[in-house]
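Colleague: mind folding the following:
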Amino acid sequence: MTEALGTTLAELFNSDQPPGPRIVRHGERPQLIHGGARKYMLSPRPLSHIEMFAGEFDPGESTGNEPYNHGDSQEFLTVIRGSVDVQVDGRSHLLDAGDTIEYRSSQLHRTVNVGDGVAEVHWIVSPVTVPSTTGSSEGTNDD
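Modeller: The predicted model follows:
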């Protein structure tokens, strides 16, 4: 994951926060390739207590062929546009624009665009997690 973000683990979790607000410009968001999804980090580095990602899925694309997990954090997925199937521990949850699902990041999960157009989602994870070896791990083209 750190290679995909162009950083190191130490930099991601460095507790020395610069003073004042921090901005992540749209054109400068680190991108992760996650299965068929385009995933962008929205949280400024270094990360501390929370991380936020934006994801875009073309029709039929997903976070990967297999469910994955990472750490044991609270994870929220909100659908901004389109329709997705969020699979958590083998159960499907169909969500449309404006819907939110919450689950533990330690649970096996996978997201699939089931609509006809591009689906856009936001993930919020707290506290920050690192990839797991169970299932596929985030940031390795399998999410």
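
Colleague: switch to C-alpha atoms for all contacts and neighbour counts from now on
Modeller: OK.

Colleague: surely His93 meets Val86?
Modeller: Yes: taking contacts as C-alpha atoms under 8 Å, His93 lies within contact range of Val86: 5.1 Å.

Colleague: now Pro46: how far from Lys39?
Modeller: Taking C-alpha to C-alpha, to the nearest Å as the measure, Pro46 and Lys39 are separated by 18 Å.

Colleague: who's more crowded, those two?
Modeller: Residue environment comparison for Pro46 versus Lys39 gives the larger neighbour count to Lys39, 25 against 17, counting by other C-alpha atoms under 10 Å.

Colleague: residue contacts, the more buried one?
Modeller: When contacts are counted by C-alpha atoms under 8 Å, 6 or more residues apart in numbering, Lys39 touches Gln31, Leu32, Ile33, Phe53, Ala54, Gly55, Glu56.

Colleague: one more sequence to fold, the one below, so I can look at both together:
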Amino acid sequence: MDLVALGERLRTERVRRGVTLEGLAAASGVSRSMISTIERGLKAPTVIVLARLATGLGTTAARLLDESTRAKVMVIRHEQQRALVDPGGWERRILSPNLPGVEFEFIRTSVPPHVVLGEFAAHAAGSREYVAVESGRLTVTVAGEDHLLEAGDSLYYDGDQVHSFANHHDAACVYYTAMEVP
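Modeller: Purely as a prediction, here's the structure:
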């Protein structure tokens, strides 16, 4: 990950949206000093911190990771996809392109056994999230209510609620998330 480019995109999005460092800290729950350090390209954020910053700006993590591109047809090869690996061992792979003016993410997440991904902040009002489990079992907690999903199951929820993901089981889990932020 190019930390300088990530920092520049974070700062550009923050300034473009008229949000101060203090405002983003308040909206994201990430400290002002951490945001400043990331914007200067001195530190890589964890997957959760990047998600909180994106949510605080009302955008997606994909918008912060890559420049927007536009084409009628786009193939994103496996080696071109942004993969974020959390210190906890889970991987989040962004499958969707970053299109100008479109706040949408399509994500594949791989979770080892007995790993809790953590809590994701509520997105902007009107946001929508869809989850589909490819393999394993996944507990999705939305607004404090647990939903156990097994291979082949799917779930929809309004994205403007606090949500979390966990694999409490002995087998790895792979699931997909599609998220739209208005």
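
Colleague: tell me which residue of structure 1 is furthest from the middle?
Modeller: For structure 1, the C-alpha lying farthest from the average C-alpha position belongs to Pro19; by C-alpha atoms, centre = their mean, that distance is 26.3 Å.

Colleague: and that one, what's its match in structure 2?
Modeller: Counting by TM-score structural alignment, Pro19 of structure 1 lines up with Ala71 in structure 2.

Colleague: quick check: that match is in a helix.
Modeller: No: read with DSSP: H, G, I helix; E, B strand; the rest coil, Ala71 of structure 2 is coil and lies in no helix.

Colleague: so how far is Asn98 of structure 2 from it?
Modeller: Applying C-alpha to C-alpha, the value for Ala71 of structure 2 to Asn98 of structure 2 is 11 Å.

Colleague: where exactly do the strands run in structure 2?
Modeller: 82-85, 91-94, 104-111, 115-120, 128-135, 137-142, 145-150, 154-158, 163-167, 173-180 (DSSP state E).

Colleague: packing partners of the fifth one?
Modeller: Applying 3 or more C-alpha pairs under 8 Å, 6 or more residues apart in numbering; DSSP states H and E, we find strand 128-135 of structure 2 packed against strand 145-150, strand 154-158, strand 173-180.

Colleague: for it, grab the matching residue range in structure 1.
Modeller: The counterpart of strand 128-135 of structure 2 in structure 1, using TM-score structural alignment, spans residues 74-81.

Colleague: most packed of the helices and strands packed on strand 128-135 of structure 2?
Modeller: Comparing those by mean neighbour count (mean count of other C-alpha atoms under 10 Å), strand 173-180 ranks first with a mean of 21.

Colleague: my guess is Tyr176 of structure 2 contacts Ser135. True?
Modeller: No: the pair formed by Tyr176 of structure 2 and Ser135 falls short of the contact definition of C-alpha under 8 Å, at 10.2 Å.

Colleague: so which of the helices and strands packed on strand 128-135 of structure 2 comes closest to Ala25 of structure 2?
Modeller: When these are ranked by proximity to Ala25 of structure 2, the top entry is strand 173-180, at 22.7 Å, counting by C-alpha to C-alpha.

Colleague: for the closest one, packing partners?
Modeller: If you count contacts as 3+ C-alpha pairs under 8 Å, 6+ apart, strand 173-180 of structure 2 packs onto strand 104-111, strand 128-135.

Colleague: in structure 1, what range does the first one match?
Modeller: The aligned range for strand 104-111 of structure 2 in structure 1 is 50-57, by TM-score structural alignment.

Colleague: quick one: that stretch to chain centroid distance?
Modeller: Computed by C-alpha atoms, centre = their mean, to the nearest Å, the chain-centroid distance of stretch 50-57 of structure 1 equals 4 Å.
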